[in-house]
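fold the following and give me the result.
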Amino acid sequence: MDSVTKTKSPYSELFSLPGAKGFCLSAAIARLPVAMMGLGIVLALNHIYNNWTSAGLMSAVFTFSAAVVTPFYARLFDRFGQRKVGLVVLSVQAVAMLAFAFGAMHRISIGLLFILAVLMGLTQFAFGALVRTRWAWALAPQGARGEELLNTAYALESGVDECVFILGPILSAWLATSVNPVAQLFVPVAALLLGGLAFFSLRSTEPPAITEVSQEQLGQAGRVTNSPVDQGGVVKPGAHQGRYKAKSALSFPAVFLLFIIFIVFNMSFSAVDVTVTALTKQMGKEGIVGLQLSLIAVGSLCGALIFGSLKLKGSRWRYLLRYLILLTIGYVGFRLTMNNLVLLGMVELVTGLCVSPIYATGNLIVRGTVDSSSLTEGLSWLNTGSSIGTSLGSTLAGVALDAFGPPGAMMIPWIVTACSVPLALLGWAVSRKRDKKTNQL
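I've put the predicted structure just below:
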């Protein structure tokens, strides 16, 4: 029996957990709008106004609005529970997305459409953070083995993200070019409702709500008498309400630094999306833009599967630094091969191998830094950083396209990713210094 257990795939172990298949699949479907809306807005707005700057700016406004509120929703999820908060926000989000889609379809004024884009963004929350919190909750009872499997779970979710981002742009581009220029704004609503409602219906895997207790309920030395978290910071299986107010995840230096890093390097992805969209249109091959953009996600999916099977040794910051350097080199290859879509696609596949490990490593750093009662918020700050970076990247790329064309815009990805490398190096240095002090105690 022991030999069978030892040879069992870590992915098989994950999906043997009760309810794991259900919440993983439903969350994947619910994340499809994230992969479709950014490019969908660009395609719809460029068709209506024939202006890349307006299209990129509106996509950025939507993404930035979502980024602003993501941590706020995350704290609500941690405080009151995923289902209780999620069903309300999900309903409002669907209405807001439909309002924007109908507004674009009827070609309302661009000013009003910008307002609807902001309102739509303000209803967005991070399903990725919710499902990663569920993995941490489900694996907590397994102790050390659970911590090992958490690496696999986070790599798996990064791979799921890439599957979503493979399908999303292809579906958006196909709907916009073959069905209707705004059809790609309606399909995400259906995916959101289907996946979201299924996810929130799975109550057996929902982490417990964490509520604030009064000072009178605190024990001596500030201890909580009915804390659902053990001394190791792991939520106890079967625990319920009753915890002191959690420390904000962003107050941890490591989380704050990761937040900045994720803003900077995520500017590259939206810049690539907008630039490749303009490049294929310029070449008269606009119909393959979705396929072209999905190639980096295919590589990232492969990278996630490989990374999830590894046993990490040493500082997670070292892995983050390594993959950011490789990603920068890959983006230089984008600029050199952009005039040949076949060569560009090959470089995208190879470069994509680095993408999922970056996200998985960042999530692992957060998981090892914050208290379990703030885990959803901590993970959401990375989503927020990604969203802010995405909005800035699409805006920069739109301006660069109108001013310099695709060659100038394709410079943005490698420049911004290179800027994130010194920040990761700083995080690694601080981490090593802290570890040395810990070992000396």
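
okay, CA-based contacts and neighbour counts for the rest of this
Noted.

secondary structure class for the spatially most central residue of the chain?
In the chain, the residue lying closest to the centroid (CA atoms, centre = their mean) is Asn383, at 4.8 Å. Here Asn383 is recorded as helix under DSSP: H, G, I helix; E, B strand; the rest coil.

after the helix ranked longest in the chain, next one along is what?
Secondary structure of the chain read by DSSP state H shows that its longest helix is helix 143-174. Note on helix 143-174: by DSSP states H and E, the next helix or strand toward the C-terminus is helix 187-201.

still on that earlier bit, what's the longest helix of the chain packed up against?
Judged by 3 or more CA pairs under 8 Å, 6 or more residues apart in numbering; DSSP states H and E, the packing partners of helix 143-174 are helix 10-15, helix 20-30, helix 32-49, helix 127-139, helix 289-308, helix 355-367.

now show me the structure for the sequence below, then we'll compare the two:
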Amino acid sequence: MTTSGGTLVLVSRKREPDPTRPPGPYRRLFAVPGARAFTAGNLLARLPMGMFSVSAVIMIAGQRGSYALAGAVTATGLAATAIVAPWTARLVDRHGQARVAVPATVLAVLGSLALVLCVRHNAPGWTLFAAYAATATTPNTGGMSRARWAHLLKDDPAARHTANSFEQAADELCFMLGPVLAAWLCAGLFPEAGTLVGAGLLLTGVVLFAAQRSTEPPVPDRTVRPRSPLRTPGMVPMLAVFLATGAVFGSTEVVTIAFVDGPAAGAVLALQAAGSCLAGLAYGRVRRTARLRTCLAAMTVLMALPLLAAAGTGSLLAVAGALLLGGMATAPTMVTGMTTIQRITPSGQLNEGMTLAVTALLGGIAAGSAAGGWTVEHAGAAPGYAIPVTAAALALALALLPARTTKARLS
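Next up is the predicted model:
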């Protein structure tokens, strides 16, 4: 407040930031030199992960008129990824991210381009399977980013927790936006647009990510032949937990699509991903983290909400709200699980260890999708929500067993 020419004038003053207030955890995270650069490239490369399957289904079904063929092709690609991805990750650990990720991505992009040409020119059906299987060399971009954080923040467990929470939120965001972008490109431009744009984003993002050499983890001593992370105490039980957790995701997706039975299914599933994304960011701000078994117990309870909503009310809004709440258990569970994987995996094999976890997760998604689809067909959509609850309870039971049978502590 001041005076001007005898007139009282109100003047707004800009509030200055409090110099005594410490910066938030995410601000401190991205203050690490080079963090913003490699994160930007990695996010660009990760967005297509949610685009490729949807784009392939739309493209193949639109050109060949068969959803069965489209589903079989994408399932073959998933199976090939489960086999090839751990070997790609092992090469990344042994020879460095930049030396392996770029050529592996080039091979995967060539596979995507071959798929487009085969579909476009009505090549024999077997060529579609071969082309899509070639995309299995795609490196685990999320795992490579987490490995960089683990290297940069090796002496700061709290900051690593924040980084893992951010990475999980980024995963959810990409898998929420990717299918929407793919569907829009395929429907709005031409059927092959989703695959072509996804391939371009993947190659550009990986090249930009690999160019940030200052933050790349060092290559371990090659004279010592490391044993497989599968032989690490606690790894196999953890992979079993990830397998059951994947079944939660796969069955929820299939059952929800059947329950909604319309174009709103994508929006309803996006609510679940949005809940997980928000929970992941919030989880990264807390100083005290929960045990894995606690997260799985919360997931089991929250995943019962869609079952109660569907069976008790049959209301789409009620189910959508329940999925939003259920999704909030996803990110904390995945963050805690991945942190455990990082802790029990030898430092020079982080990419392979995390890729094994992702492979188990993908296997669980496939099994959950099959179980959810069978239940919907034989019992109906509402009872189908019992499958995610059962899978979550199984994951919890598996997480409780290793505490007695191995030296690894699931925390």
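
from what I see, Gly168 of structure 1 and Ala35 are in contact.
Yes - contact criterion CA atoms under 8 Å: Gly168 of structure 1 and Ala35 qualify, at 4.8 Å.

looking at those two, which is more packed in?
Gly168 (27 against 22; other CA atoms under 10 Å).

what residue of structure 2 takes the place of that one?
In structure 2, the residue matched to Gly168 of structure 1 (TM-score structural alignment) is Gly178.

wait, which of the helices and strands packed on helix 143-174 of structure 1 is closest to Leu150 of structure 1?
Closest to Leu150 of structure 1 of those is helix 127-139 (CA to CA; 6.6 Å).

thought the match of Gly168 of structure 1 was touching Ala45?
No - with contact defined as CA under 8 Å, Gly178 of structure 2 does not count as touching Ala45 (11.3 Å).

roughly how far is the longest helix of structure 1 from the heart of the chain?
Offset of helix 143-174 of structure 1 from its chain centre (CA atoms, centre = their mean, to the nearest Å): 9 Å.

so which bits of that helix are buried?
The neighbour-count check on helix 143-174 of structure 1 (16 or more other CA atoms under 10 Å) flags 146-174 as buried.

now it and helix 127-139, what's the angle there?
If you take axes from the mean of the first three to the mean of the last three CA atoms, to 10 degrees, helix 143-174 of structure 1 sits at 160 degrees to helix 127-139.

still on that earlier bit, reformat the helices and strands packed on helix 143-174 of structure 1 as CSV; add distance to Ala424 of structure 1.
Listed next are these as CSV, based on distance: least, CA to CA, whole Å:
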stretch, distance to Ala424 of structure 1
helix 10-15, 29
helix 20-30, 29
helix 32-49, 26
helix 127-139, 22
helix 289-308, 19
helix 355-367, 10
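
show me the contacts for the equivalent of Ile329 of structure 1 over in structure 2.
Matched by TM-score structural alignment, Ile329 of structure 1 corresponds to Ala304 in structure 2. By CA atoms under 8 Å, 6 or more residues apart in numbering, the residues touching Ala304 of structure 2 are 385-386, 389.

over in structure 1, see which of the residues you listed survive.
With the contact criterion set to both residues aligned by TM-score structural alignment, their matches' CA atoms under 8 Å, those that also touch in structure 1 are Val389.

now, the contacts of Ala304 of structure 2 that are in helices?
Among the contacts of Ala304 of structure 2, the members falling in helices (DSSP H) are 386, 389.

just among the contacts of Ala304 of structure 2, which is most surrounded?
So for the contacts of Ala304 of structure 2 (other CA under 10 Å), the most neighbours sit at Tyr385, 30 neighbours.

and the helix or strand hosting Ala371 of structure 2, how far from the chain's centre?
Assigned by DSSP H and E, Ala371 of structure 2 belongs to helix 350-379. Put simply, helix 350-379 of structure 2 sits 13 Å off its chain's centre (CA atoms, centre = their mean).

that helix vs structure 1, average distance?
Here helix 350-379 of structure 2, set against structure 1 after superposition, deviates by a mean of 3.0 Å using mean CA distance after the TM-score superposition for structure 1.

for that helix, list every residue counted as buried.
350-376.

Ala397 of structure 1 contacts Ile412, correct?
Yes - counting by CA under 8 Å, Ile412 is a contact partner of Ala397 of structure 1 at 7.3 Å.
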